[in-house]
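Undergrad: A structural model of the following input is requested.
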Amino acid sequence: MLQTIRDKSSGWLAFIILGLVIITMAFFGIESYFAPKVETYSAKIEGPAKYWLWGKQVREIPQDQFQRRFEQVRQQERDRQGEAFDYAAFESLDNKRQVLDGMIDEEVLGMVAEREGITIGEAELAAELKQMPEFQLNGVYSPDQYRLGLAARGVNHAQFMATVRADMARRTIPSLVANTGLATQAELEAYLRLARQTRDLSLVDLPTPAAPAAPTEAELKAWYEANAARYRSEEKVAVEYVEIDGSTLEVPTVVDEQALRQRYEEQRARYVTDPKRSAAHILVAVPADADAAAEQAARERAEALAAKAREPGADFAAIARESSDDLGSKADGGALGVVEAGLFAGPFEEALFAMQQVGQVSDPVRTPDGWHVIQLTEFAPGSERSFDEVRAEIEAEYLSTERDRVFSDLSNQLIERIYRDPTALAPAAEASGLELKRTGLFSRTAGEGIAAIPAVRAAAFADAQRVERQVSDAVEIGSNHLVVVHVVEVEPEAAIPFEQVRDRVQAEVVADALSKASEAQARALLERAQKGETLDALATEVGRTVATLPGVNRQAQLPPALLEEAFRLPAPEAGGISVGMVRLGPDRHALVGVTAVTQGDLEGLDDETRKSLLDQLAQARAVVEAQDYVKALRKQFTITVAEDRL
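TA: Next comes the predicted model:
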């Protein structure tokens, strides 16, 4: 038998199979046969192969990255909506898909930028940085704000620049598509005629029908059973909680002089102002891999421009506007504004920082973009504030930091003890010297005391707390102010007995009957009006009069539902009327008729206003076209969404 196996496993086919196995192991390792890959992405985006099976782009959006973005959006919505924010509703799959789709669009645009070889130059990058409002003071770029911003983000200059560069590359093509948005004068006039259109209306506000006979007990119980979901009490919980409020903690009030001096030395850079340089440049663009002839020609042109800029009375800005290849700064005379150390790498920065005299022009310097001729346009020497000058400031910061430290130490102690035993809060509170408090029962939507805070209610009703009875994570309810909760009682939702809600049931049965009767009355009258009966005759029949509203526009102070129906109806024939029905309240309807339509008047529209409106219309179209472009791009990629990981 062994001989038979040996005979069968020899030959050219066996060698091919063995060779494929060896190649596979060489690239992926033998562990790939025994350790299946565990997917952790929320979405995977796969682009088409560049050459048959080679050059395929693949990007993944990890679960943790999606969760961070979703939490950011949640926080933004919570800040925007305040008390009205609904945590449970926000957790819907539709909301999660909306956030994830935005992230997918970003990845697709990044992959397209990479595929098309889109790169961002140093000057464009610097200009973008200086336009970011978070790094500005009084509308002007501030290097100090920039440093503080990077520290808050926990990134260095190179990492942040890489992120900005990638974002700019992603936005390049959509912005170019948006820039092509156009609107014609004919489209503007058609839009304005429609937007400024007025209509002559006839309105009959119908009376509420007479109250129906009182419902029987059987009818009430039948309604109660058919609408049982309306008559259920909310689920409620009660929690034990520990609160740490930094503003109430005791901290030292006397500061050691040596500690202040040590702090000054540690943060000396804060009190030292580096020299500030503003610069302008002229770029002679030439690729990094250009041949020797092109390189020499570019260098000679740059040297000629440098010599021209050094001539007495030369206008560097005019030369830059005329000769620079940097589209980002050319129109501004090559101005780059304030240039901080690290903003431009290598020879450019070395040449600029070697100059000390305003107006000085450098020799040409080479960067990957080409040859630069640099002029120092402003120079302000640095300064230093002594310890005595900033002592009071340091002392105030020190005391504030001490309060933060005490708060942080106490919070960390509490959380560490909770991690050791997440099933009980009392031991951790006692060991930390904190008071354990308890709330009464509260629902998802309302509570008293600490439970009046939406974030606390959300934590209490999370499954880990409400179902598994785990102690919650720290819930931040303010600056240096947190609370930790532990659910100790759950009152499940339940049907409210009929006897307790009988009056409410009766009111809702009567209201429903009135609503249906009002709609039936309005619909019957509408059908008669559409068959030719006049509104005057119908109004007289129900004891009403017809109100005439001439020249109603879309901004009229009328109920929105009435305006929507009035402008939805078709224009009537000459001497005729278009009639519709509108619901104005639970048991209130009206008939509305359009007797005339007047197209918007374009008289009095000056050229400046017309141009402004035309620009707005073009911008609106540009936004739609850019969105359509992204939608079209997505069709080129295979997108896999793991909804179970959202």
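Undergrad: Going by C-alpha atoms from here, please, whenever you check contacts or count neighbours.
TA: Fine.
Undergrad: quick one: contacts for residue 202?
TA: Contacts were defined as Cα atoms under 8 Å, 6 or more residues apart in numbering; by that measure residue 202 touches 546, 547, 548, 549, 592, 593, 594, 595.
Undergrad: Confirm that it sits in a strand.
TA: Yes: if the criterion is DSSP: H, G, I helix; E, B strand; the rest coil, then residue 202 is within a strand.
Undergrad: Okay, it and residue 530: tell me how far apart.
TA: Spatial separation of residue 202 from residue 530 under the definition Cα to Cα, to the nearest Å is 14 Å.
Undergrad: Residue 395 and residue 260 touch, don't they?
TA: Yes: at 6.7 Å, residue 395 and residue 260 qualify as touching, with contact defined as Cα atoms under 8 Å.
Undergrad: Proceed likewise with the subsequent sequence, for comparison:
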Amino acid sequence: MLQSLREKTSGWIASVIMGLLVIPFAFFGIEQYGTSSETFVARVEAPPTWWAGAPHVWPLTRLWDVEEITTEQFRKAFDDLRQSERQRLGDAFDSEQFESADNKRKVLDQVIDDRIMQMASTRNGVQVSDAAVRDVVQSFPDFQVDGKFNMTRYQTVLSKLQNPMTPAQFEESIRQDLRRNAMAGRIASSDFVTPSEKTRLANIMTEQRGVIAAIVPKLADTAPVTDAEIAAWYKTHVKQYSAPPKVTLEYVDADLANFAAPAIKEGDVRALYESRKSKYVGNDQRLVSHILIQLPADAKAAAISAAEAKAAQIAEQARAPGADFAALAKANSDDVGSKAAGGDLGWISRDGSNDAAFEAAAFAMQAGQVSAPVRTQYGWHVIEVRDVKAGTAKTYEDVKPELEAELKKQSGERALSSALGELTDEAYKNPANFAATAKRLGLNVQTAGPIAMGQGDAVITNPAVQRVLFSKNVAESIGAVSDPIKIGDNHNVLFRVLSRTPERQLPLTEVRDAIIADVRADRANKAALAKADKILAAIKAGQSLEAVAAANGAQLQNKGEIVRGEIPTPEVNRAMFAVPRPAAGKQSPGKATLPDGNVLVFAVTEAKPGDAERVPAEVRAQIMKQLGDAYGVSSAMNYVNALKKQFKIKVAEDRM
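TA: So this is what the prediction gives:
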């Protein structure tokens, strides 16, 4: 039996069976034996470039290009936007609102769009040249001196970023940005505005309308308001009549300016001066020029030696009697920022803003000397010191007041920080002792309340404090102590809410007078609008606005011609251009409510076609550019949206 089975499974039939079994294992892979752990926030899958219509079904999904947006990548984009918005909005920035689910999804959608554009560029074989990267880098104003790119300035700015970068890292990030935006950018830049569109827009902008207007005043209503009217109004507007939530709190205004800092010792001031003596004495400067023989970061030994030899030869030429260093720089330097100026870098100080080897060589020379080749990360430099400026020495007495103020501030900051830290720790352990602990630490405790949002002194009404004080978290944790809230340099606020009165509906008896005032205001508005409608009906029946206005007590305004966007208000202006153009000898009436509550009734008596030539050429050019840019952005977004329909996007909402 076994022998027979063995014979049947060792021939061509067995080979076919084994071949069929291999196929799923080849597609699944060994990873299927383990447990997978997905960590992406979003996954973007694109069909293969050679089969755009490939179905998204197994096993063909293994042919698709897959890009994942990790949690870390999403958080970085979200945190970068948070920092940008905080700087833009200042005290108006609301961190709680920023953390909303809707906002997170908007950020993720932007990250997904960026990734799709990057994939599209890669799939279309887009490459970014070194020259394109260099042009972008050199266009940054922060890297320029006197309007020209400066290598030293470039290096200094990058080294002082919040997250310092090397030039190679920065240039790679620029390359990635250019590659990511290449396809969408080309589509945007290829869009244009046709001559007919230009003419039509200019004509619309310059259209003029002759207008007659009259103001129907909103007259004060003094008629009695019945109990039935009061009850009916309260019933239909009940949400308007409520008392806002109020809080009673105790708080600490921890401001360094009002905090008693420990006394400063004379010995500490003297010690600080001695530690900085080199800063106050002999702070020389050098007026330098240089010639750079540039080297890539991955240069081979042979290239490094060749560049050094070239730099040495140039240095020898620069030392020759009558040599013109500026001319040599213009002819040989690879530093595009200083080459045209003969290698001039201006005055430099020994303060670490330049490469350490460069500074060491420059400050080892005197005026008129030329260095041997100096190696930095950019390549080999030949340095000329054109002039020397000796630093001005400052004695201890000269800088003592400055040092005392600095030490006093540092001492106060440390003491205040320590007090805030101890107060926070103690408050978490025993919130009820908040006031006692604060007083023990020398912090003044104040009380306020009951107060509603927007009430209180300048500290309590600070936007940053208000957001926390009336937040949902505080409403749910009465008696707890807040984290320190920064409202200025060395200025923090901590508070403890003692009680909170939630928003409550006010009974009719408490708001009766307010309701009467609101009913009368509503009646006055309706009366003015009714009179305006009566005037409009008369105009439509063939009467002139002048005659109808006089008969109805409306105040006639001066006749005149208007163009789009003019006074009295944008809303009224739009209403005047929204009515139909009048037929010959007719008027097109309309109305609009003014900011003061009065109603403006108007009649358009004529409409003069626009004339593009009346718009100055430079204004027309600017408008057309803005319109073209808007069309371009719209086309680029349409391109991205079209790609989204081809791609498959999966979002893990729970990982955002």
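Undergrad: related to what we said a few turns ago, closest one of the contacts of residue 202 of structure 1 to residue 614 of structure 1?
TA: Proximity of the contacts of residue 202 of structure 1 to residue 614 of structure 1, judged by Cα to Cα, is greatest for residue 594, which lies at 30.4 Å.
Undergrad: Where does that closest one fall, secondary structure wise?
TA: Under DSSP states H and E, the secondary-structure element containing residue 594 of structure 1 is strand 588-598.
Undergrad: and if you look at residue 109 of structure 1?
TA: Here residue 109 of structure 1, judged by DSSP H and E, is contained in helix 93-115.
Undergrad: Check which residues of that helix are buried.
TA: When neighbours are counted by 16 or more other Cα atoms under 10 Å, the buried residues of helix 93-115 of structure 1 are found to be 96, 99-100, 103-113.
Undergrad: Kindly report the same for stretch 310-318 of structure 2.
TA: Judged by neighbour count (16+ other Cα under 10 Å), stretch 310-318 of structure 2 contains these buried residues: 310, 311, 312, 314, 315, 318.
Undergrad: what's the farthest-apart pair in the residues you listed?
TA: With distance counted by Cα to Cα, no two of those lie farther apart than 310 and 318, which are 12.4 Å apart.
Undergrad: Let me see the contact set for the residue positioned nearest the centre of structure 1.
TA: Computing the C-alpha centroid of structure 1 and ranking residues by Cα atoms, centre = their mean puts residue 73 first, at 6.0 Å. When the contact criterion is Cα under 8 Å, 6+ apart, the partners of residue 73 of structure 1 are residue 99.
Undergrad: The one 3 residues further on now?
TA: Applying Cα under 8 Å, 6+ apart, we find residue 76 of structure 1 in contact with no residue.
Undergrad: a strand runs through it, doesn't it?
TA: No: when the secondary structure is assigned by three-state DSSP, residue 76 of structure 1 falls in helix instead of a strand.
Undergrad: mind checking what residue 501 of structure 2 lines up with in structure 1?
TA: In structure 1, the position corresponding to residue 501 of structure 2 is occupied by residue 491, as judged by TM-score structural alignment.
Undergrad: residues touching its match, list them.
TA: Taking Cα under 8 Å, 6+ apart as the contact definition, residue 491 of structure 1 lies against 235, 236, 237, 441.
Undergrad: Which residue, other than its chain neighbours, is closest to it?
TA: In this structure, residue 491 of structure 1 finds its nearest non-sequential neighbour in residue 236, 5.0 Å apart by Cα to Cα, 6 or more residues apart in numbering.
Undergrad: Tell me the counterpart of the one you found in structure 2.
TA: In structure 2, residue 236 of structure 1 lines up with residue 246, judged by TM-score structural alignment.
Undergrad: pretty sure its match is touching residue 454, no?
TA: No: Residue 246 of structure 2 is beyond contact range of residue 454, at 10.4 Å (criterion: Cα under 8 Å).
Undergrad: Those two: who's more crowded?
TA: The residue with the greater number of neighbours, taking residue 246 of structure 2 and residue 454 and applying other Cα atoms under 10 Å, is residue 246; the counts read 18 against 12.
Undergrad: Verify the contact between residue 572 of structure 2 and residue 590 for me.
TA: No: at 9.8 Å, residue 572 of structure 2 and residue 590 do not qualify as touching, with contact defined as Cα under 8 Å.
Undergrad: okay, the contacts of residue 491 of structure 1 in TSV with distance to residue 621 of structure 1 next?
TA: Shown next, in TSV, are the contacts of residue 491 of structure 1 (distance: Cα to Cα, whole Å):
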residue	distance to residue 621 of structure 1
235	48
236	50
237	51
441	53
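Undergrad: Please, which helix or strand holds residue 504 of structure 1?
TA: Applying DSSP H and E as the criterion places residue 504 of structure 1 in helix 498-530.
Undergrad: which strands and helices sit next to that helix?
TA: Other helices and strands packing on helix 498-530 of structure 1, by 3 or more Cα pairs under 8 Å, 6 or more residues apart in numbering; DSSP states H and E, are helix 217-226, helix 535-541, strand 578-585, strand 588-598.
Undergrad: That helix vs structure 2, average offset?
TA: Taking mean Cα distance after the TM-score superposition for structure 1, the mean distance separating helix 498-530 of structure 1 from the aligned residues in structure 2 is 2.4 Å.
Undergrad: what comes up buried for that helix?
TA: Taking 16+ other Cα under 10 Å as the neighbour-count basis, helix 498-530 of structure 1 is seen to contain the buried residues 498, 505-506, 509-511, 513-515, 517-519, 521-523, 525-526, 529.
Undergrad: What of stretch 295-312 of structure 2?
TA: Neighbour-count burial for stretch 295-312 of structure 2 flags 295, 304, 307, 308, 310, 311, 312 (criterion: 16+ other Cα under 10 Å).
Undergrad: those strands in the stretch 351-500 of structure 1, which residues are they?
TA: 365-367, 370-380, 383-384, 437-438, 475-478, 481-491, 494-495 (DSSP state E, counting those that start in this stretch).
Undergrad: Which one of those strands lies nearest to residue 631 of structure 1?
TA: Between residue 631 of structure 1 and these, the tightest spacing by Cα to Cα is seen for strand 370-380, at 36.4 Å.
Undergrad: And the contacts of the closest one?
TA: Where contact means Cα under 8 Å, 6+ apart, the residues beyond strand 370-380 of structure 1 that reach it are 275-288, 298-299, 302, 305-306, 316, 348, 351-352, 355-366.
Undergrad: Could you identify the buried members of the residues you listed?
TA: Neighbour-count burial (16+ other Cα under 10 Å) applied to those gives 276-286, 298-299, 302, 305-306, 316, 348, 351-352, 355, 359, 361-366.
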